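**Student:** predicted model follows, preceded by the sequence.
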Amino acid sequence: MGTGEPDIEIQPGAIVGLKAKEEAGPVVIRGRTRIRSGSVIYADVDLGKDFQTGHNVTIRGHTTIGAHVVVGTNTVLEGYVEIADFVKIESNCFIPTHVKIGTRVFIGPGVTLTNDRYPLKNRDEYEPEGPVLEDGVTLAAGVVVMPGVRIGRGSFVAAGAIVTKDVPEMSLVRGLPSRIYALPEHLREFNIALSWRGFLKNSSDQ
């Protein structure tokens, strides 16, 4: 495990650097990090500054996470995941392999992303392909996003929606079956947590 930075708290009962393979690389942890009890961080994970987990989080290998990211209690990242800066993932979420998440993204509680079009079927005919969440995307509680779907910059997906096709930027997705609408003006502001404000003062999207 490589740290070299101050202000790192790994609570009792957390496991950092669990190796799925003997040749796996270290966990890189930067400053102002808190990993809460019950969480398991596998080897080959790179964590940015100001990272924190809730309890009982699992983050598997080959995952790269930027600065100012929160991963909520009972959330699972299955590895081979890329997360940019300023991202908040709430509790009880599932993030499979081959997912890319942009900056200033909010993922609400109970969100499920998927990467397998035909679970345990036709395994030789395609590769898993996770969703892509572009910058500024919001997924409200209980959203399900199907494999390979790209959700465009600044879009907002309402609670309980199941997203089955690509979403253009600055769109609103809601209803079952889900439909795509123009994003209302009051939802066009990019996501910003209070704790991010001092670090985003030079951003044109603030």
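**Tutor:** All right, it came through fine.

**Student:** only C-alpha atoms from now on, for both contacts and neighbour counts.
**Tutor:** Noted.

**Student:** who touches residue 174 in this structure?
**Tutor:** Taking CA atoms under 8 Å, 6 or more residues apart in numbering, we find residue 174 in contact with 157-161, 180.

**Student:** ok, residue 186 - how many residues close by?
**Tutor:** Applying other CA atoms under 10 Å, we find 6 residues neighbouring residue 186.

**Student:** wasn't it part of a helix?
**Tutor:** Yes. Per DSSP: H, G, I helix; E, B strand; the rest coil, residue 186 lies within a helix segment.

**Student:** wait, what's in contact with it?
**Tutor:** Neighbours of residue 186 in contact, by CA under 8 Å, 6+ apart: none.

**Student:** second structure follows, compare the two:
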Amino acid sequence: MPKIHKTSDVQSENIGDGTLIWQFCVILKNAIIGKNCNINCNVFIENDVFIGDNVTIKPGVQIWDGVTIEDFVMIGPNATFTNDLYPKSKNTNFILKRTLIKKGASIGANATILAGIEIGENALIGAGSVVTKNVPSNTIWYGNPAQQKRFNDNDVKL
């Protein structure tokens, strides 16, 4: 059974056993969250979101419709996702762009992930990076715009 702090607004019933949801989170009705996740304070999770098992999401993260996060992913504090390449208020021509964060990836604090990006397995995105294109598995990227700096071959593969 999940443990949900009393100050959070959790509308979804699709939350796995052992998941912790801390203070002041909002999780909308159709979101799916796996087992043994740690959802820190002040996190917002929209409806069309899938989060796998053993995921850590640090404070201040918003996960918008169209984002899929696989197992064993770590999302650092205030990391930002987008789901529209051309955002406008009251946009009637909104086109949802799906984003995929694959198993074992880590995204550093304050990184920005543009809409429609795929981050490969065990990839590492450095703090403050702006990711504008797909990231291959087992690589380390950082900067603005983020660029591949080296291979991530020392990490434990999950």
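**Tutor:** Ah, there it is. Computed from a predicted structure; not experimentally measured.

**Student:** where does the TM-score land?
**Tutor:** The TM-score (TM-score structural alignment, normalised by the length of the second structure) is 0.92; 158 aligned residues with a CA RMSD of 1.7 Å.

**Student:** as TSV, the contacts of residue 174 of the first structure with distance to residue 98 of the first structure, secondary structure and neighbour count would be great.
**Tutor:** As requested, the contacts of residue 174 of the first structure are exported to TSV (distance: CA to CA, whole Å; DSSP: H, G, I helix; E, B strand; the rest coil; neighbours: other CA atoms under 10 Å):
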residue	distance to residue 98 of the first structure	secondary structure	neighbour count
157	21	strand	28
158	23	coil	19
159	23	coil	19
160	23	coil	18
161	21	coil	22
180	25	strand	18
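
**Student:** contacts only, for residue 46 of the second structure.
**Tutor:** 27-28, 30-31, 62-65.

**Student:** so what does it match up with in the first structure?
**Tutor:** Superposed on the first structure with TM-score structural alignment, residue 46 of the second structure falls opposite residue 78.

**Student:** how much space separates its match from residue 186 of the first structure?
**Tutor:** 34 Å (CA to CA, to the nearest Å).

**Student:** for residue 109 of the first structure, same thing?
**Tutor:** 22 Å.

**Student:** and if you look at residue 51 of the first structure?
**Tutor:** Shown here: residue 51 of the first structure relative to residue 186 of the first structure, a distance of 29 Å by CA to CA.

**Student:** over to residue 157 of the first structure?
**Tutor:** The gap separating residue 157 of the first structure from residue 186 of the first structure is 14 Å, by CA to CA.

**Student:** next one: residue 137 of the first structure
**Tutor:** 14 Å.

**Student:** same question for residue 77 of the first structure.
**Tutor:** Residue 77 of the first structure is 31 Å from residue 186 of the first structure, by CA to CA.

**Student:** fine, thanks again, bye for now.
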